[in-house]
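A.B. asks: sequence and predicted model, in that order:
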Amino acid sequence: MNRRWWPWAAIAGILAAVAAIQYAMGRVPICTCGYVRLWHGDVWSSGNSQHLTDWYTLSHLAHGFIFYALLRWLRPGWSVAWRAVAAMLIEGGWEVVENTPLIIDRYREVTASLDYYGDSIVNSFGDGVAMLVGFFLAARLPVVLSVVIVIGMEALAGWMIRDNLALNVVMLVWPLDAVREWQMQGAPSTR
């Protein structure tokens, strides 16, 4: 195999390994509804985090922008392709950890995600691909435009679903009752 393909093979291998680990953990391959949608936009339904993309895909796109910036700073001598491999390792690690009982229970305890039971394997795959899209966009776009895009995605998700990457991190690390109450105002029972 030509060496320039090694990073792409590594990325494919990481995606496959994450899927295999999640399957071994008991994660469902696809939504228990029996089908896969390209987009599922209802964060309050049992289909959330079960289809290929959803509102949280924006967070994974943002991961790509963030990982690109971080790895460009930490590993400037690495090629973009090998930095993408490192980013996929980070993203894949998070996808596995995010779907452990510890993190699932944490989401359910301190966030508005009361009915969150983890991601399907196809959703985790979509999250990994979204991260790669964000990573390669960041590699091509000017820094200012990258920052504007991430802020725009955060604002859009915050407005549409009362959640985004920043709120997600805050609520996992240092839950705030005021944020949870605001997020719950978007729940169907309060509309």
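C.D. replies: Cool, the structure landed.
A.B. asks: contacts, neighbours, all on C-alpha from now
C.D. replies: Will do.
A.B. asks: what helix or strand is the nearest residue to Val80 once chain neighbours are set aside on?
C.D. replies: Among residues not flanking Val80 along the chain, Ala139 sits closest, at 7.5 Å (C-alpha to C-alpha, 6 or more residues apart in numbering). Using DSSP states H and E, Ala139 maps to helix 121-140.
A.B. asks: what helices or strands is that helix leaning on?
C.D. replies: On a contact count with 3 or more C-alpha pairs under 8 Å, 6 or more residues apart in numbering; DSSP states H and E, helix 121-140 meets helix 6-24, strand 53-54, helix 57-74, helix 80-98.
A.B. asks: okay, buried residues for it please.
C.D. replies: 121-139 (16 or more other C-alpha atoms under 10 Å).
A.B. asks: now do the most centrally placed residue in the chain against Ser124, distance only.
C.D. replies: Nearest to the mean C-alpha position of the chain, counting by C-alpha atoms, centre = their mean, stands His60 at 3.5 Å. Distance, His60 to Ser124, using C-alpha to C-alpha, to the nearest Å: 10 Å.
A.B. asks: and the contacts of the helix or strand harbouring Glu154?
C.D. replies: Using DSSP H and E, Glu154 maps to helix 143-161. Defining contact as C-alpha atoms under 8 Å, 6 or more residues apart in numbering, one finds that helix 143-161 is touched by 43, 55-56, 58-59, 62, 65, 137-138, 163-166, 183, 186.
A.B. asks: if we use 7 Å, what do you get?
C.D. replies: Trp55, Leu58, Ala62, Phe65, Ala138, Asp163, Asn164, Leu165 (C-alpha atoms under 7 Å, 6 or more residues apart in numbering).
A.B. asks: hmm, the third one is touching Val133, no?
C.D. replies: No - with contact taken as C-alpha atoms under 7 Å, Ala62 and Val133 are classed as non-touching, separated by 9.5 Å.
A.B. asks: how many residues are close by the closest residue in space to Asp115 that isn't next to it in sequence?
C.D. replies: Nearest non-adjacent residue to Asp115, counting by C-alpha to C-alpha, 6+ apart: Arg108, 6.9 Å away. When neighbours are counted by other C-alpha atoms under 10 Å, Arg108 registers 15.
A.B. asks: next, the one to line up against it:
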Amino acid sequence: MSEAAGGNRRGLILLLCGLAIFVVTAIVLAAMGQPWIAPDGTIRLWDSGAGTSLHLLDWYALSHIIHGFLFYLLLWLVARRQSLGVRALIAMVIEAGWEILENTPWVIDRYRDVTVSGDYVGDTVLNSTSDLAAMLVGFYLAARLPVWVTVVLAIVLELVAAWVIRDNLTLNVIMLVYPIDGILAWQSGG
């Protein structure tokens, strides 16, 4: 087999594995009881209101782009001998694992108990798979952009989300792991 044919075959296998991760994630989430789309039957490209985590994209997609930056860095540090495609698949498995964990009763209840997301019911399958795609966008950008641009972009995305919705990846992690009353008060508009 020629080198080009072998490369095309590896590329096809990676693509099929990536698609399988999307499909398996969707099936697992649906089996867990998460709805495929918003309960009202609508599908929106962007939702910044009460329908957060129900449609294709929302402000939290910015956090998932940053997940891609972070996964790229992590996998560059620990698996740089692997091809970019293999590292992307590993990142997809990690992100898919988070999407599944995020939609368990334990995490949903944790969000309700310690964050401003008191009415959070989990993500739709559509939103979770879109979050997975957003992570891939971040991973791709981190692979292509200079490091300093990726860092500045991550900071800008965090600041924009904090300004617009009073939440971002950093605040989300803090509030899930070690809730701080002052952050909760600020997020609540106080």
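C.D. replies: Arrived safely, thanks for sending. Note that the structure is a prediction, hence the values are computed from the model and not measured.
A.B. asks: TM value for the aligned chains?
C.D. replies: Once superposed, chain against chain, the TM-score is 0.95 (TM-score structural alignment, normalised by the length of the second structure); 183 aligned residues with a C-alpha RMSD of 1.0 Å.
A.B. asks: okay, the contacts of helix 143-161 of the first structure in TSV with distance to Asn2 of the first structure next?
C.D. replies: Output for these, formatted as TSV (distance: C-alpha to C-alpha, whole Å):
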residue	distance to Asn2 of the first structure
Trp55	38
Leu58	34
Ala62	31
Phe65	28
Ala138	26
Asp163	43
Asn164	40
Leu165	37
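A.B. asks: widest-spaced pair of the residues you listed?
C.D. replies: For those, the maximum inter-member distance is 22.7 Å, found between Ala138 and Asp163 (C-alpha to C-alpha).
A.B. asks: show me what Ala31 of the second structure aligns to in the first structure.
C.D. replies: Using TM-score structural alignment as the criterion, Ala31 of the second structure maps onto Ala24 of the first structure.
A.B. asks: quickly note the distance from that match to Ala17 of the first structure.
C.D. replies: 10 Å.
A.B. asks: what's the answer for Gln185 of the first structure, then?
C.D. replies: Taking C-alpha to C-alpha, one finds Gln185 of the first structure at 38 Å from Ala17 of the first structure.
A.B. asks: what's the answer for Ile103 of the first structure, then?
C.D. replies: Between Ile103 of the first structure and Ala17 of the first structure the computed distance is 20 Å (C-alpha to C-alpha).
A.B. asks: picking up where we left off before, return the members of the contacts of helix 143-161 of the first structure classed as buried.
C.D. replies: Using 16+ other C-alpha under 10 Å, the buried members of the contacts of helix 143-161 of the first structure are Trp55, Leu58, Ala62, Phe65, Ala138, Asp163, Asn164, Leu165.
A.B. asks: so which of those is the closest to Leu114 of the first structure?
C.D. replies: For those, the nearest to Leu114 of the first structure is Asp163 (13.5 Å; C-alpha to C-alpha).
A.B. asks: now for that closest one: which residues touch it?
C.D. replies: By C-alpha under 7 Å, 6+ apart, the neighbours of Asp163 of the first structure are Ala157.
A.B. asks: which residue in the second structure lines up with it?
C.D. replies: When the second structure is aligned by TM-score structural alignment, Asp163 of the first structure is paired with Asp167.
A.B. asks: assign that match to helix, strand or coil.
C.D. replies: coil (DSSP: H, G, I helix; E, B strand; the rest coil).
A.B. asks: kindly report the same for the one 3 residues further on.
C.D. replies: With three-state DSSP as the basis, Thr170 of the second structure sits in helix.
A.B. asks: neighbours of it, just the number please.
C.D. replies: 11.
A.B. asks: what about the closest residue in space to it that isn't next to it in sequence, neighbour count?
C.D. replies: Sequence neighbours aside, Glu158 is the residue nearest to Thr170 of the second structure in space, at 7.6 Å (criterion: C-alpha to C-alpha, 6+ apart). As a burial measure, Glu158 of the second structure scores 20 neighbours (other C-alpha under 10 Å).
A.B. asks: whatever residue of the first structure lines up with Glu158 of the second structure and Ser120 of the first structure: what is the separation?
C.D. replies: Alignment note (TM-score structural alignment): Glu158 of the second structure maps to Glu154 of the first structure. To Ser120 of the first structure, Glu154 of the first structure is 23 Å away according to C-alpha to C-alpha.
A.B. asks: cool, Asn168 of the first structure as well?
C.D. replies: The gap separating Asn168 of the first structure from Ser120 of the first structure is 19 Å, by C-alpha to C-alpha.
A.B. asks: who has more neighbours, those two?
C.D. replies: Counting neighbours by other C-alpha under 10 Å for Asn168 of the first structure and for Ser120 shows that Ser120 has the greater number, 26 against 17.
A.B. asks: picking that back up, who's in contact with the alignment partner in the second structure of the residue nearest to Asp115 of the first structure?
C.D. replies: Under the alignment (TM-score structural alignment), Arg108 of the first structure maps onto Arg112 of the second structure. Applying C-alpha under 7 Å, 6+ apart to Arg112 of the second structure gives the contacts Gly118, Asp119, Tyr120.
A.B. asks: host element of the nearest residue to the last one once chain neighbours are set aside?
C.D. replies: So the one you mean is Tyr120 of the second structure. Distances taken as C-alpha to C-alpha, 6+ apart place Arg112 nearest to Tyr120 of the second structure, at 6.2 Å, with adjacent residues excluded. Using DSSP H and E, Arg112 of the second structure falls within helix 105-114.
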